[in-house]
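Trainee: mind looking at a prediction? Sequence and model below.
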Amino acid sequence: MILDNNIKLIKRYYHEVWNEGNLAVLDEIMSPKYINHTPGMPNPLPGPEGFKPIVIAMRTGLPDLRFEINDMVVTEDKVAIRCTMYGTHLGELFGVAATGKTVEINQMQVEYIKAGKIVEHWRVSDDLMAQLDHK
């Protein structure tokens, strides 16, 4: 039962928050003590209120943003996913002016869950070639 609830929680998070932009869902599914460990992102305040500006920025910069979950590993206190993030850079994103480029980024993400809420997030993205300035 706990594993099924964790699966539903994470699917809801990616579909409703990231793919649809429904920020109100964060208040329901995210702990007030939520911590985000995302490389290259500003260190937000804890909880949903600290995370909402990141979702807004991402969806402003990539208005067609969507995540596709490719694989999922579930335990009683965490869910690890391999996903692909898609979008078109049509608005400013963290200080970078719109380029019109489409992005497809492979990611590994781990969401820690406590009492039915997401409490902590870790992400690793495929950016080796970008770090090597490969165009």
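Mentor: All right, it came through fine.
Trainee: could you use CA atoms for every contact and neighbour count after this?
Mentor: Noted.
Trainee: relative to residue 35, how far out is residue 70?
Mentor: 24 Å (C-alpha to C-alpha, to the nearest Å).
Trainee: who's more crowded, these two?
Mentor: Comparing residue 70 with residue 35 by neighbour count (other C-alpha atoms under 10 Å), the higher total belongs to residue 35, at 22 against 11.
Trainee: for the protein, longest strand please?
Mentor: The strand that spans the most residues within the chain, counting by DSSP state E, is strand 102-114.
Trainee: tell me where the protein has helices.
Mentor: Listed in chain order, the helices of the chain (DSSP state H) span 2-12, 24-29, 47-61, 128-131.
Trainee: returning to what we had before: same for the longest strand of the chain, what does it pack against?
Mentor: strand 78-88, strand 117-125 (3 or more C-alpha pairs under 8 Å, 6 or more residues apart in numbering; DSSP states H and E).
Trainee: cutoff 10 Å now
Mentor: Applying 3 or more C-alpha pairs under 10 Å, 6 or more residues apart in numbering; DSSP states H and E, we find strand 102-114 packed against helix 2-12, strand 30-37, strand 66-74, strand 78-88, strand 117-125.
Trainee: ok, and here's another one to check against it:
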Amino acid sequence: MSDKDLKKLARQHIDLAWNKGHLALVEQFHSPDFLYKSAFTERPLDNLGYRKLVEEIRSGMSDLEVAVEECIREGNKVFTWSTLMGSISRPVLGYPVSDRIVSISAMGFWVFNSQGQVQELCTLFDMESFRAQMGLQNRPFSEKALP
């Protein structure tokens, strides 16, 4: 696939999943052995696990909007830098309701198979900045480093 095609697929995936919640369409982008890895999860998730996670976050942040800031491709890999914006209208992932609009930077590392399907997606979120925006105390480094 061309450079533009894989980058376009990653952008479409983000828009369909996070902005529009069309998760049945998103699953069509995934390979049968799709894995999702994130700081939000204890272990890698398959299609169903990924779908449930996105649904949970979207239900807690009804005004969620994700903007792709940068998209870079190298071979069968794509890197995205995105900004998630919204407020927490229902408790989600252990975080309380808040009327504050937060902005969370996220980096995604995408691996596509030879058919142009997403085989693996790994995301990192700037949770310390998010916690500060929510007025929550950040954890000391020593606490974060311990299991």
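Mentor: Great, that's in hand. What you see is a predicted model; the values in this text were computed from it and never measured.
Trainee: in TSV: the helices of the first structure, plus distance to residue 121 of the first structure and mean neighbour count.
Mentor: Formatted as TSV, those follow (distance: least, C-alpha to C-alpha, whole Å; neighbours: other C-alpha atoms under 10 Å):
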stretch	distance to residue 121 of the first structure	mean neighbour count
helix 2-12	11	16
helix 24-29	13	15
helix 47-61	11	19
helix 128-131	21	9
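Trainee: in CSV: the ones you listed, plus distance to residue 75 of the first structure.
Mentor: What follows is those, written out as CSV (distance: least, C-alpha to C-alpha, whole Å):
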stretch, distance to residue 75 of the first structure
helix 2-12, 6
helix 24-29, 17
helix 47-61, 22
helix 128-131, 29
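Trainee: which one of those lies nearest to residue 113 of the first structure?
Mentor: Across the helices of the first structure, residue 113 of the first structure has its closest neighbour in helix 2-12 (7.6 Å, C-alpha to C-alpha).
Trainee: so what touches the closest one?
Mentor: Contact partners of helix 2-12 of the first structure, identified using C-alpha atoms under 10 Å, 6 or more residues apart in numbering, comprise 1, 13, 16-19, 25, 29-30, 68-69, 72-81, 111-118.
Trainee: that helix against the second structure, how far on average?
Mentor: When the second structure is superposed, helix 2-12 of the first structure averages 1.3 Å from its matched positions, counting by mean C-alpha distance after the TM-score superposition for the first structure.
Trainee: gap between that helix and the chain center?
Mentor: Computed by C-alpha atoms, centre = their mean, to the nearest Å, the chain-centroid distance of helix 2-12 of the first structure equals 15 Å.
Trainee: and if you look at stretch 1-13 of the first structure?
Mentor: Using C-alpha atoms, centre = their mean, the offset of stretch 1-13 of the first structure from its chain centre is 16 Å.
Trainee: buried only: go through the contacts of helix 2-12 of the first structure for me.
Mentor: 13, 16-19, 29-30, 68-69, 72, 74, 77-81, 111-113, 116-118 (16 or more other C-alpha atoms under 10 Å).
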